[in-house]
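>>> got a predicted structure here, sequence first:
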Amino acid sequence: MIDTSITQHVAYLRLRNLQPNTAIHRRGQLERLLAYLGKPLLQAQPVDLEKWQRSLSVSASSVMTYTSHVRAFYAWALEVELISADPARGLVMPKIKKRMPRPIPEEDLRTALITAQHNHQLYCWMLLAAFCGLRASEIAKISRGDLRIEKSGGGYLTVNGKGGHQRVVRVPREVVVELRPVLHQSGPIFRRRNGDPYSPNYLSQQASEHLQSLGLSYTLHTLRHRFATVMCDMGADVRDVQQLLGHQDLATTTLYVAHNARRAGAAVDKLGEGLAAMSRRQIVARKKRPPSSPDTTDK
């Protein structure tokens, strides 16, 4: 079944200059919804969309993603007057619990980097995640013009992040040295043999396969977690870490601070050791206190 409203909506997304992946994912979700409904999307009723949402057998985070796409489509359809009422307005958005970061341990990272050096591009992807905090989607989009190298050897990279938001991150001199072999060409610096850029999913898949081959249950994204937690360990301001990671919500970044509560654990334990000493001093002081004088007043 062909639904022209999907084509219209995707054209609208492109006109707004949204990220290409957003349009791709939106189209895919709307086409799956169309197949489920068996009728044009603009004819859907609230009960139809509620049944569709209840039929989803995926994680809560995926339900939230799918529902967001559908709600955005119908909000647009209402705005451009393709429908007179929004049938998706009552769809429930599941509450997603914040997941704690899972950074790759330093020893495992060292092993992963040493064994990845035979594949220079994979090695660079891991460096950019672990030492610059980049997502796979951000690494895949890096172009030569995005990196400005200083005389000191380090550099500053303009990162095209989620939702089209840009930020600038520092690239250590040691990482710039490893990137130099792929900086000789204009456009995307990481490419297939035919010149096409890699997709973010390919980067993630290759990194995961490499890590799993070493018996490590980590992903490219856990290297980004490592960057954030180490920055917090080193005492970086949480708002600086937020900017480096490209988080829109500070609460997301503070999870890395919470994860690093272990830093202060030893100090808190040391502080607690003083409780016993304080209690002993109080007991001794009470024992040495002279008895009160008897009442000598006349009865």
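Structure received.
>>> alpha carbons only for contacts and neighbour counts from here, please
Fine.
>>> which helix in the chain runs the most residues?
helix 262-288 (DSSP state H).
>>> next one: it to chain centre, how far?
Relative to the chain's own centre, helix 262-288 is displaced by 41 Å; criterion: C-alpha atoms, centre = their mean, to the nearest Å.
>>> in stretch 182-189, what counts as buried?
Neighbour counts over stretch 182-189 (16 or more other C-alpha atoms under 10 Å) mark 182, 183, 188, 189 as buried.
>>> then stretch 62-72?
For stretch 62-72, burial by neighbour count (16+ other C-alpha under 10 Å) applies to 63, 64, 65, 66, 67, 68, 69, 70, 71.
>>> ok, now which ones touch the second one?
Yep, that's residue 64 we're talking about. 93, 94 (C-alpha atoms under 8 Å, 6 or more residues apart in numbering).
>>> this is the comparison structure:
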Amino acid sequence: MNISATNQEIIDDFISMLWIEKGLSENTASSYKTDLTTFCRFLKQFCGDVTLLELSGTHIDTYLEYRVSRNISQRSTSRFLSTCRALFKYLIASHKVNKSPLENIQNPKLPSYLPSTLSEQQVNDLLTAPDDNDPIQMRDKAMLELLYATGMRVSELVNLQMHELGLVQGVIRVTGKGGKERLVPMGENAQDLVSHYIKYFRPELLNRPSNTVFPSKRGTTMTRQTFWHRIKYYAKVAGIQTHLSPHTLRHAFATHLLNHGADLRVVQMLLGHSDLSTTQIYTHVATHRLQKLVEEHHPRG
């Protein structure tokens, strides 16, 4: 179902502002657009030709009730409300509306969530799963090693460019969310492996000029989804049964650093978190693992 031309124009202008002024990533902007387009389709079907400029709290409440009836997750609903708040902040600043219809609407309380992570032995098994003699698998091996060594996001890794690698200095200039840059040390193992891959294996993957460090088989930039499938493949090869996500090695990077005594603010800086509270969840993961170790190995645990 198509949405009204007015709502489409509002959404397009909002997304353009996010791109130009906020430097939002393509994935985040796409999520915002999907949230708002889905909402506008609901409005057209159930509320008539209501534009986003005419929204009331009642419209929002009706949509939230609809989402509950469809068993849509609270986390997804919380993201939708955040999207709407960003939209109305923009509309107010643009003098298109006077106030937000979300003033009296609260986000749903989210269940506590601890990210899944791997033990140090499981990480080692995963990193050694690829074949050292195959160009594709050596690319993947270098990617896995770099992911664990730096805590990069998968989206940051697949978009990494040659000029962002400081192999002599052992650092990477990572372009994160909102176009923010940070310098991250890569460690000796990752430094050696990436250097070896670039010298001996990367040229075999290039069938066209490319500045991408880890090109796909076609020589283009690899998608996040493709690399996620590669991670799952190597986890199967390594016999890892733990539930994985694309950020599993990022979680392991943070948790293992904290387990070995790293300062929380240093981990925050390495991960590129703007808010320390986002990083603090890893202290809970580390504490949870310590509690399990005590329960399993202490004579009175």
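Yes, it's here. These numbers come from a predicted model, not from an experiment.
>>> residues in the first structure aligned with stretch 156-165 of the second structure?
Counting by TM-score structural alignment, stretch 156-165 of the second structure pairs with residues 138-147 of the first structure.
>>> after alignment, which residue of the second structure pairs with residue 66 of the first structure?
Matched to the second structure by TM-score structural alignment, residue 66 of the first structure sits across from residue 80.
>>> among the buried residues of stretch 62-72 of the first structure, which are in helices?
Short answer: those in helices (DSSP H) are 63, 64, 65, 66, 67, 68, 69, 70, 71.
>>> in TSV: those, plus distance to residue 215 of the first structure.
Output for those, formatted as TSV (distance: C-alpha to C-alpha, whole Å):
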residue	distance to residue 215 of the first structure
63	31
64	32
65	31
66	33
67	36
68	36
69	37
70	39
71	41
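>>> returning to that earlier point: surely the match of residue 66 of the first structure is in contact with residue 37?
No: counting by C-alpha atoms under 8 Å, residue 80 of the second structure does not reach residue 37; the two are 10.9 Å apart.
>>> shared neighbours, the two?
Counting by C-alpha under 8 Å, 6+ apart, nothing touches both residue 80 of the second structure and residue 37.
>>> next, count neighbours for residue 217 of the first structure.
By other C-alpha atoms under 10 Å, 12 other residues sit near residue 217 of the first structure.
>>> how far away is residue 193 of the first structure from residue 121 of the first structure?
12 Å (C-alpha to C-alpha, to the nearest Å).
>>> look at the two and report which has more neighbours.
residue 121 (19 against 7).
>>> which of the helices or strands spans the aligned partner of that one in the second structure?
In the second structure, residue 121 of the first structure lines up with residue 139, judged by TM-score structural alignment. Under the criterion of DSSP states H and E, residue 139 of the second structure resides in helix 135-150.
>>> give me the secondary structure label for residue 159 of the first structure.
strand (DSSP: H, G, I helix; E, B strand; the rest coil).
>>> quick check: the counterpart of it in the second structure vs residue 159 of the second structure, distance?
Aligned against the second structure by TM-score structural alignment, residue 159 of the first structure finds its counterpart in residue 174. Going from residue 174 of the second structure to residue 159 of the second structure by C-alpha to C-alpha gives 10 Å.
>>> report the separation between the residue most central in space within the second structure and residue 140 of the second structure.
Geometric centre of the second structure, nearest residue: residue 153, 5.9 Å, by C-alpha atoms, centre = their mean. Residue 153 of the second structure sits 15 Å away from residue 140 of the second structure when distances are taken as C-alpha to C-alpha.
>>> how about the helices in the stretch 51-200 of the second structure?
Taking DSSP state H, counting those that start in this stretch as the criterion, the stretch 51-200 of the second structure carries its helices at 57-69, 74-93, 120-127, 135-150, 154-158, 188-200.
>>> can you tell me which of these comes nearest to residue 239 of the second structure?
helix 120-127 (8.3 Å; C-alpha to C-alpha).
>>> hang on, residue 112 of the first structure packs against residue 211?
Yes: between residue 112 of the first structure and residue 211 there is a contact under C-alpha under 8 Å: 6.5 Å.
>>> the corresponding residue of the second structure for residue 231 of the first structure sits in which helix or strand?
In the second structure, the residue matched to residue 231 of the first structure (TM-score structural alignment) is residue 257. In this structure, residue 257 of the second structure sits in helix 248-259 according to DSSP H and E.
>>> re the thing from before, so who does the residue nearest to the centre of the second structure touch?
147, 247, 250.
>>> likewise residue 126 of the first structure?
Residue 126 of the first structure neighbours (C-alpha under 8 Å, 6+ apart): 113, 207, 220, 223.
>>> most neighbours among those, which one?
Most neighbours among the contacts of residue 126 of the first structure, by other C-alpha under 10 Å: residue 223, with 28 neighbours.
>>> quick one: contacts for it?
Contacts of residue 223 of the first structure by C-alpha under 8 Å, 6+ apart are 103, 104, 109, 126, 129, 130, 133.
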